[in-house]
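*Asks:* Here is a sequence with its predicted model. Questions after.
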Amino acid sequence: MRSTTSELNWSGTVTYTSERVERPSTLDEAAAIVAREPRVHGLGTRHSFNDVADAPGVLLDLTAIPTDLVIDRTPDGRATATLGAGTRYGDVAPAIDEAGFALHNMGSLPHISIGGAIATGTHGSGTALGSLSTAVRSLELLGPDGETRTIGSDDVDGAGSVLHLGLLGIVTRVTLDLEPTYAMRQDAYGPFPWRTFLDHAAEIHAAGTSVCSYTRFGDEISEVLVKARSAHVPDELVGAPRLPGTPGDEHRTARDGSMGPWWDRLPHFPIGTVPSHGSEVQSEHFVPIRHAAAALDALRGLADRIQPHLHVAELRTVAADDLWLSPTQGDDVFCIAFTWKKHPVEVAALLPDLEARLAPFDARPHWGKMSSLDADAVAALYPRLPAFRDLVRRADPDRTFASAFGERVLRT
């Protein structure tokens, strides 16, 4: 077990303020730390762009604990995978595939930890696909006394416990629903004139299992990536041609229409190489799909201020769920994700105006990315937030797992 201090997030723009980071190599070591320390909080693979994973006291990094993958069939004929919460998706996906199964979705970056992705509502894309949190069948977590308890997603408080921002305990193992393995292809289409895309946004994003679009808020959507389980795709999409294919390399997964395993097509980045620590910061907002065109038009009015700081904006869709703190709770959503240049001060200054443009569309920010919204604005977006606060008080009465983010943004 190693202790370190002065940890930074993935982009080097957030410094964790905890006393130290502990990296246990066994579940027993993790339990002993929780039982011993008055303040402790879970830390994933540090891919958040705010302080959601920071807290006073000790941060607990579980990535050194073995995956211990267990695949089982449930009595109703479905299959599940139980594994360590610190496991990265890319480290375990091929083994799940080899056993004949698959996850329903993956994020664009497969190097994030499963526990961290679930806790923050991280998602891939797909109009009919829920976020990564929706695959959870149950969680094993350490309570304030260091004892393990199991919460099922169908339990009374299950919908409030899956996406928990680390405020209910330290999740050590996760059981995920699986489906039979499948192959996919990935193709690029474009460009799309701005108005053509807006008029057909829902149709375009329903063209494959997982669809992602890219823009810099100029006159066009430069490219649309369609990830499909079918071996046959059209040569055009709403009048835009299929672009020449590119094979996979160390920078991105194959876009040449070749069929490949789900774990090598759903992410944008290959699992065998880790992208360089990003010269970037990120923000992302979720609006109901019915507001997609109006929200994009509203943001385009800020194009002259957005473009100097922008690498690219990625547009995705995610299906609705009933998780209390999910940005997709209650509505199928259109996700507007900004990958900004590493200009955190300038982006922070721009966000209040950007979020004011999105406010009429009930835009919810991603929990792990930059936002200027205060506790009152957040509370207005989450009708189940009072129930979550009550759940936190019951699960952690002495505030062992409290964080500054939770106190400031959620008033937990």
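*Replies:* Yep, it's here. Numbering: from 1, shown residues only.

*Asks:* Only C-alpha atoms from now on, for both contacts and neighbour counts.
*Replies:* OK.

*Asks:* any idea how far stretch 202-219 is from the chain center?
*Replies:* 18 Å (Cα atoms, centre = their mean, to the nearest Å).

*Asks:* Next, the distance between the ends of that stretch.
*Replies:* 19 Å (Cα to Cα, to the nearest Å).

*Asks:* Then stretch 16-32?
*Replies:* Using Cα to Cα, the two ends of stretch 16-32 sit 22 Å apart.

*Asks:* List the buried residues for that stretch?
*Replies:* Buried residues in stretch 16-32, counted by 16 or more other Cα atoms under 10 Å: 16-25, 27, 30-31.

*Asks:* Stretch 317-335 now?
*Replies:* Quick answer for stretch 317-335 (16+ other Cα under 10 Å): 317-321, 323-329, 331-335.

*Asks:* could you pull out the helices for the stretch 51-200 of the chain?
*Replies:* All helices of the stretch 51-200 of the chain, identified by DSSP state H, counting those that start in this stretch, fall at 89-98, 114-120, 158-161, 194-199.

*Asks:* residue contacts, S6?
*Replies:* For S6, the contact set (Cα atoms under 8 Å, 6 or more residues apart in numbering) comprises 15-17, 20.

*Asks:* Also G86?
*Replies:* G86 is in contact with 44, 61-65, 67, 113-116, 172, counting by Cα under 8 Å, 6+ apart.

*Asks:* do the same with R305
*Replies:* The contact partners of R305, by Cα under 8 Å, 6+ apart, come to L350.

*Asks:* okay, now the one to match up with it:
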Amino acid sequence: MSTHRNWAGNVEYAARAYRRPSSIDELRELVAGSDRIRAVGSGHSFNRLGDTTGDLVTLAGLPATPRLDEQRRVVHVPAALRYGDLATWLHERGYALANLASLPHISVAGAVATGTHGSGETVGNLATAVAGLELVTAAGDLLTVDRTDPDFTGMVVSLGALGIVTRLTLDVVPTFEVRQYVRLDLPREALDEALASAYSVSVFTDWRSTRGTQVWRKQLADQPAPPADWLGTAAADRPWHPVPGMPVANCTEQLGVPGPWHERLPHFRLGFTPSNGDELQSEYHLPRAVAADALVALDEVAHLIAPVAQTSELRTIAADELWLSPQYDRDSLAVHFTWIADAAAVLPVLAEVERALAPFAPRPHWGKVFTMPTGTIAATYSRWTDFAALVNRLDPNGKFRTEELDQLLPR
């Protein structure tokens, strides 16, 4: 196979072969005949959790048309479809998803499997919209599950360990409009109020002070605009990019101009480079109730963070009941870091960040860079052993396992 890398270029896949089936039957035959196999989506993972020394399979060759069920208010989605393409398709038919991640370039199955999220005090991560799954199991069988299955809440955020997901069923809502306002220089003491002030809110900081450099407020279009003196901030009078120096044309429209949900909830526009592109990313999910204390702890290592961070983002996500979701059983604050693309410089700082956050039971984002030991992570999930048992039951020979998964879920 030719060399394949992830989106950021920091992971070169070790797979012996790269497969692109054109039908479900071809995929089933491929899975049944392989000893090691993993699916790869849009490649927006920054670690080796999805890598394999066996076969790496893309589902981009399978039929890609969604199917809307208006009576049930769900949409059946091919796994490889990108959220941006799905969102456009839904909006044209008068429907929406409850939330989107900061970039629309990611595949639906990959984002769901890793617990990827947007922001909003009352909105769950993207996986909470999943009402059903179709996947190819280790034997090559096609398994369909929904919310009536007792294992369903363990199968949604699965890290790709249970099989190759081919289709997902997602809840939809009527389409809606959003206005996006950027505010500057938020005082730390106003952070809680800011995060709860709109449908979706992100606060960016550079860790050079305790103030938020930018607040991205994504509010429903029929809500009043923030007052001029909102929480002691200044209104942006031009578009901004979260990463200083990057082109603002890459970002979704701001300055309060109303627009459809899928063109405002993400930070970045489909068809343009999201974030910087030349970067590493880490993210930790903390109980919402300890947010203030956790940020004070990070202030102690801010002098280490600032030189290697391009930006850092704070978001909130509602609790859910998905066993391996970073928001399992707790409302959460996500602390995200966009690092420079230099692992040698970043990893020692990452160790200090994890040390500072250790008292607050952090959970890492499954698709980003982290160094936390398995035992520390597992201790924050009450259903960890249940998930490990589910993996061993559905994949007894470890067909979907990787070196990283073996470290997380020893057999």
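*Replies:* Received it, and whenever you're ready, just let me know what you need. Please read these numbers as outputs of a predicted model, since none were measured by experiment.

*Asks:* circling back: among the helices of the stretch 51-200 of the first structure, which is the most enclosed?
*Replies:* Among the helices of the stretch 51-200 of the first structure, helix 114-120 has the highest mean neighbour count (mean count of other Cα atoms under 10 Å), at a mean of 26.

*Asks:* helices and strands around it, which ones?
*Replies:* Under the contact criterion of 3 or more Cα pairs under 8 Å, 6 or more residues apart in numbering; DSSP states H and E, helix 114-120 of the first structure touches strand 170-180.

*Asks:* Just the buried residues from the contacts of G86 of the first structure, in ChimeraX please.
*Replies:* Remark: buried members of the contacts of G86 of the first structure, expressed as a ChimeraX selection using 16+ other Cα under 10 Å:
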select :44,61,62,63,65,67,113,114,115,116,172
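
*Asks:* Turn the contacts of G86 of the first structure into a markdown table, including distance to T134 of the first structure.
*Replies:* Shown next, in a markdown table, are the contacts of G86 of the first structure (distance: Cα to Cα, whole Å):
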| residue | distance to T134 of the first structure |
| --- | --- |
| G44 | 19 |
| D61 | 23 |
| L62 | 22 |
| T63 | 22 |
| A64 | 25 |
| I65 | 24 |
| T67 | 20 |
| S113 | 15 |
| I114 | 12 |
| G115 | 13 |
| G116 | 14 |
| T172 | 18 |
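
*Asks:* any idea which of the contacts of G86 of the first structure is the one closest to N105 of the first structure?
*Replies:* Closest approach to N105 of the first structure among the contacts of G86 of the first structure (Cα to Cα): I114, at 12.1 Å.

*Asks:* when you align them, which residue in the second structure goes with the closest one?
*Replies:* I114 of the first structure maps onto V108 in the second structure, with residues paired by TM-score structural alignment.

*Asks:* Do I have it right that its match meets A79?
*Replies:* Yes: V108 of the second structure is within contact range of A79, at 5.8 Å (criterion: Cα atoms under 8 Å).

*Asks:* Now do the helices in the stretch 201-350 of the first structure.
*Replies:* Assignment of helices within the stretch 201-350 of the first structure using DSSP H, counting those that start in this stretch yields the ranges 201-205, 292-300, 303-306, 344-358.

*Asks:* Flag every buried residue along the shortest one.
*Replies:* Spelled out, it's helix 303-306 of the first structure. Buried positions in helix 303-306 of the first structure, judged by neighbour count with 16+ other Cα under 10 Å: I306.

*Asks:* Quick one: average offset of it versus the second structure, please.
*Replies:* For helix 303-306 of the first structure, the mean distance from the matching residues in the second structure following superposition reads 1.3 Å, by mean Cα distance after the TM-score superposition for the first structure.
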